[in-house]
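> this one's structure only:
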């Protein structure tokens, strides 16, 4: 097996597609035919494959909430056991966060996202692990979770204020918080037109600001959504 490699291989471009895991290996994008995480607890993790393997994964485009390795039934895609931070892949992603190492993100055709290819696999670019924590998943088991953000988003800070193409987490008095997307179709978010009154009131607002719309809303979080 080749040595672990961080970054984008020479000659490989973002959004380039590959027919199989074998082609990913030949392109130096991922070294395994089955594992989702390419890495270990000593050197870090260099790549992940999103392929509808875990029910708790969330793909927002430029932001990914990734479920760690272990405890998953490959047939049902359900968690059947707890995950552990001692798993080499999970430890590798923690090391990548600590050392600020780039992680290649690859989306498979089975992965439920508008950014996924119709067949095969698509290289989605370089991300950084910015957070990790332990959570209880949909099936009731403890899972290791990681937040990855695309490098260009970290560099440009697109989420400083609200604008077209973003997702906004809003809280209204007496109600649960809810995600809204402005001008884009994003998963788990209610789309609002960029021309709507609500969108106009939100434009240029920042986290912590409020708008006088309906019962009123407070902005809890802002995320850029990449939709191509």
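Yes, it's here. Note that this is a predicted model, so its numbers are computed, not measured. Numbers count the residues shown, from 1 in each chain.
> C-alpha from now on. contacts and neighbour counts both.
Noted.
> in which helix or strand would I find residue 89?
For residue 89, the enclosing helix or strand under DSSP states H and E is helix 88-99.
> Can you point out the buried residues in the longest strand along the chain?
If you go by DSSP state E, the chain has its longest strand at strand 121-136. By neighbour count on 16 or more other Cα atoms under 10 Å, the buried set for strand 121-136 is 121-130, 132.
> Out of the residues you listed, which is nearest to residue 143?
residue 132 (10.6 Å; Cα to Cα).
> Quick check: closest non-adjacent residue to that closest one.
Among residues not flanking residue 132 along the chain, residue 146 sits closest, at 4.4 Å (Cα to Cα, 6 or more residues apart in numbering).
> alright, now check it against this:
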């Protein structure tokens, strides 16, 4: 039974035609998680550490810039760090541990693992971080929301809000209860993913 990231599944869902097969092959051939291939790991871990330890000084993130040796990271990290610092602004923020679960259908397991559980000005948010340069489209947002709500709602308080943070653009997008509208699509796409996986 394949176990894949939510990012990979969302990328598969929004593709059409032969790029779907290309995506499945890419996921299958890549193998398990390798930290060396995780472009945003340093910054993502720093964000989590920042909140877990209750740090307040946003300049702490600038430390990362001096540690970067990869040219691509030197080019892309500054904008993301600037965006996250802008998102933080003057908000009163406290940490809680976000839930992590599997969403499973048709023999496919999708890891739903939001990075942040933040109480922001009194409201609890469960947040998935989005770092890609590729625009966060109106097609991706409801898919991400449905996966998070479907997989995690039973582990959360009724008042918890699910969201995705477009880091570079400092934009926090909260989801309405979109599960009912999107679930038939996700079920069909999971079946399609497995069919292609088995055929390759």
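That came through fine. Just so it is clear, the structure is predicted and the values come from calculations on it, not from any experiment.
> Kindly provide the TM-score of these chains.
Superposed pair, TM-score by TM-score structural alignment, normalised by the length of the second structure: 0.23. Supporting alignment: 82 aligned residues with a Cα RMSD of 5.8 Å.
> And for the residue nearest to residue 132 of the first structure, the neighbour number?
22 (other Cα atoms under 10 Å).
> ok, it to residue 102 of the first structure distance?
14 Å (Cα to Cα, to the nearest Å).
> so what sits against both of those two?
Here residue 146 of the first structure and residue 102 share the contacting residues residue 129, scored by Cα atoms under 8 Å, 6 or more residues apart in numbering.
> still on that earlier bit, could you list every helix and strand that the longest strand of the first structure packs against?
strand 17-18, helix 88-99, strand 102-108, strand 142-150, helix 151-156 (3 or more Cα pairs under 8 Å, 6 or more residues apart in numbering; DSSP states H and E).
> Which secondary structure elements does the shortest one sit against?
This means strand 17-18 of the first structure. strand 121-136.
> at 10 Å instead, please
helix 21-26, strand 102-108, strand 121-136 (3 or more Cα pairs under 10 Å, 6 or more residues apart in numbering; DSSP states H and E).
> Tell me the secondary structure at the closest residue to residue 174 of the second structure other than its chain neighbours.
Spatial nearest neighbour of residue 174 of the second structure, chain neighbours left out: residue 163 (4.1 Å); criterion: Cα to Cα, 6+ apart. Counting by DSSP: H, G, I helix; E, B strand; the rest coil, the backbone at residue 163 of the second structure sits in strand.
> any idea which element residue 127 of the second structure lies in?
strand 123-130.
> same thing with residue 103 of the second structure?
Using DSSP H and E, residue 103 of the second structure falls in strand 101-105.
> Residue 195 of the second structure too?
Counting by DSSP H and E, residue 195 of the second structure is part of helix 179-199.
> Give the buried residues for that helix.
In helix 179-199 of the second structure, counting by 16+ other Cα under 10 Å, buried: 179, 182, 186, 189-190, 192-194, 197.
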